[in-house]
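**Student:** sequence isn't available, so here's the structure alone:
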């Protein structure tokens, strides 16, 4: 269950309370395999714990990196926080508005223009039309889309998708920002602009949850790291120690 709550001054803004997320993996894919499994009374599914009883809390204004190898449960954690997924068991509590960019072009409709998708994506993130209109010029300027803003987004490159989506997310009204591997797109100059905007949001007191494989990026942006390994939280602490723990797991 995912809930929001009214905080006291010392309350965390995110709580993961013994959260488990289980998916059923299908064994039999062909008709023949399905029939044989039924005849032999074999289970066609296998339970896979993407997250296995994970518990942590995040204080207001913290910037936390979620680290781990592919398949460790990082993106599942962000999707649970955003409400895209629901936990199988345990509870998730968040305080305030949650906004995020969980994948390139998430929330975009390919047949709509960039302009139309700005309004659509902003609405998904909880912004009113008036709020979007007030920030529209800043969103477009930051994304560097230029005259392509009135082009259908199905004609955009992946980098253009990511720049526009990221720009909408960071200009939205939010208390918690979730970012999943989008700071690796674009040229070095644009990536540095993204980092500068993230630091600006940090200075304004926003809480951030960031997934990245780049140790350099998370050192710049985060004070704390949570390391996941096959769905289990194996470390939670200072970012340099978290990076060391992740690198140790890769050996």
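**Tutor:** Now that the structure is in, tell me what you want to look at. In this text the structure is predicted, and so the values were computed from the model without any measurement. Numbering: from 1, shown residues only.

**Student:** contacts, neighbours, all on C-alpha from now
**Tutor:** OK.

**Student:** any idea how far residue 33 is from the spatially most distant residue from the centre of the chain?
**Tutor:** Residue farthest from the centre of the chain, counting by C-alpha atoms, centre = their mean, is residue 39 at 42.3 Å. Separation of residue 39 from residue 33 (C-alpha to C-alpha, to the nearest Å) stands at 10 Å.

**Student:** the stretch 151-251 of the chain: helices as residue ranges?
**Tutor:** 158-171, 188-203, 215-221, 239-250 (DSSP state H, counting those that start in this stretch).

**Student:** ok, the residue nearest to residue 90 when sequence neighbours are not counted - how many residues close by?
**Tutor:** Leaving aside its sequence neighbours, residue 90 sits nearest to residue 19 (C-alpha to C-alpha, 6 or more residues apart in numbering; 4.2 Å). Residue 19: 22 surrounding residues under other C-alpha atoms under 10 Å.

**Student:** surely residue 19 and residue 53 touch.
**Tutor:** Yes. Between residue 19 and residue 53 there is a contact under C-alpha atoms under 8 Å: 4.7 Å.

**Student:** take a look at this one as well, against the first:
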């Protein structure tokens, strides 16, 4: 509990109940599938909308459209209103638009759960590029196997409280131990 709320507080969608959140650098977020998109518009129109909301000029956006569509694997669906997209297509477009801005910090909430293995592999390459550039990725996931290979640190939350912060392999042990204990309690 609290994982998505944490991302929303970092992104400014929610105000923290106490304290403050400071963000150093530009960020983009994939907190809710399709957030910021207009489902009546097609991919190209949504790329323009997203880009203009983030301060890009029309010519900058125009120049980036082919790369965004290609990465999202949506070139042949560029003129289809996104209300007809599958959740995977939606996720690919959202991710592709967000990373195209090349933010310092990328906030991701389980959005990759809907992507196929090939697209997830492309995303992992992007994540590695971020790591190599000393950029920050904050990702919410219930899949330790997704996070452990790419994470420098893992934060485990339990009932909105920090249960662990540190090495990914240690986090897996803590996570599996907690899940095991919870399952035992539920079974008895």
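**Tutor:** Done, it's in. For clarity, every value in this text was computed on a predicted model and none was experimentally measured.

**Student:** okay, and the common contacts of residue 19 and residue 53 of structure 1?
**Tutor:** residue 90 (C-alpha atoms under 8 Å, 6 or more residues apart in numbering).

**Student:** that older thread, export the helices of the stretch 151-251 of structure 1 to a markdown table and tack on mean neighbour count and distance to residue 89 of structure 1?
**Tutor:** Shown next, in a markdown table, are those (neighbours: other C-alpha atoms under 10 Å; distance: least, C-alpha to C-alpha, whole Å):
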| stretch | mean neighbour count | distance to residue 89 of structure 1 |
| --- | --- | --- |
| helix 158-171 | 23 | 29 |
| helix 188-203 | 15 | 32 |
| helix 215-221 | 16 | 30 |
| helix 239-250 | 17 | 26 |
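
**Student:** would you list those helices in a markdown table and tack on distance to residue 49 of structure 1?
**Tutor:** Listed next are the helices of the stretch 151-251 of structure 1 as a markdown table, based on distance: least, C-alpha to C-alpha, whole Å:
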| stretch | distance to residue 49 of structure 1 |
| --- | --- |
| helix 158-171 | 30 |
| helix 188-203 | 32 |
| helix 215-221 | 26 |
| helix 239-250 | 19 |
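
**Student:** out of those helices, nearest to residue 129 of structure 1?
**Tutor:** helix 158-171 (13.0 Å; C-alpha to C-alpha).

**Student:** mean offset of that closest one relative to structure 2 (after superposition)
**Tutor:** In the superposition against structure 2, helix 158-171 of structure 1 averages 0.6 Å from its aligned positions (mean C-alpha distance after the TM-score superposition for structure 1).

**Student:** tell me which residue lies nearest the centroid of structure 2.
**Tutor:** residue 108 (2.0 Å).

**Student:** run through the residues that contact that residue.
**Tutor:** Residues in contact with residue 108 of structure 2 (C-alpha under 8 Å, 6+ apart) are 7, 29, 30, 31, 137, 138, 139, 140.

**Student:** trace it over to structure 1, please.
**Tutor:** Residue pairing (TM-score structural alignment): residue 108 of structure 2 is matched to residue 179 of structure 1.

**Student:** one more: residue 123 of structure 2?
**Tutor:** Matched by TM-score structural alignment, residue 123 of structure 2 corresponds to residue 194 in structure 1.

**Student:** same question, residue 43 of structure 2
**Tutor:** Going residue by residue (TM-score structural alignment), residue 43 of structure 2 aligns to residue 114.

**Student:** my read: residue 71 of structure 2 touches residue 96, true?
**Tutor:** Yes. Under the criterion of C-alpha under 8 Å, residue 71 of structure 2 makes contact with residue 96 at 6.3 Å.

**Student:** mind checking which helix or strand the alignment partner in structure 2 of residue 76 of structure 1 is in?
**Tutor:** Alignment note (TM-score structural alignment): residue 76 of structure 1 maps to residue 5 of structure 2. Element membership for residue 5 of structure 2 (DSSP states H and E) is helix 3-11.

**Student:** ok, now how distant is the match of residue 123 of structure 2 from residue 170 of structure 1?
**Tutor:** Distance, residue 194 of structure 1 to residue 170 of structure 1, using C-alpha to C-alpha: 9 Å.

**Student:** and what of residue 87 of structure 1?
**Tutor:** In terms of C-alpha to C-alpha, residue 87 of structure 1 sits 26 Å off from residue 170 of structure 1.

**Student:** perfect, that will be all.
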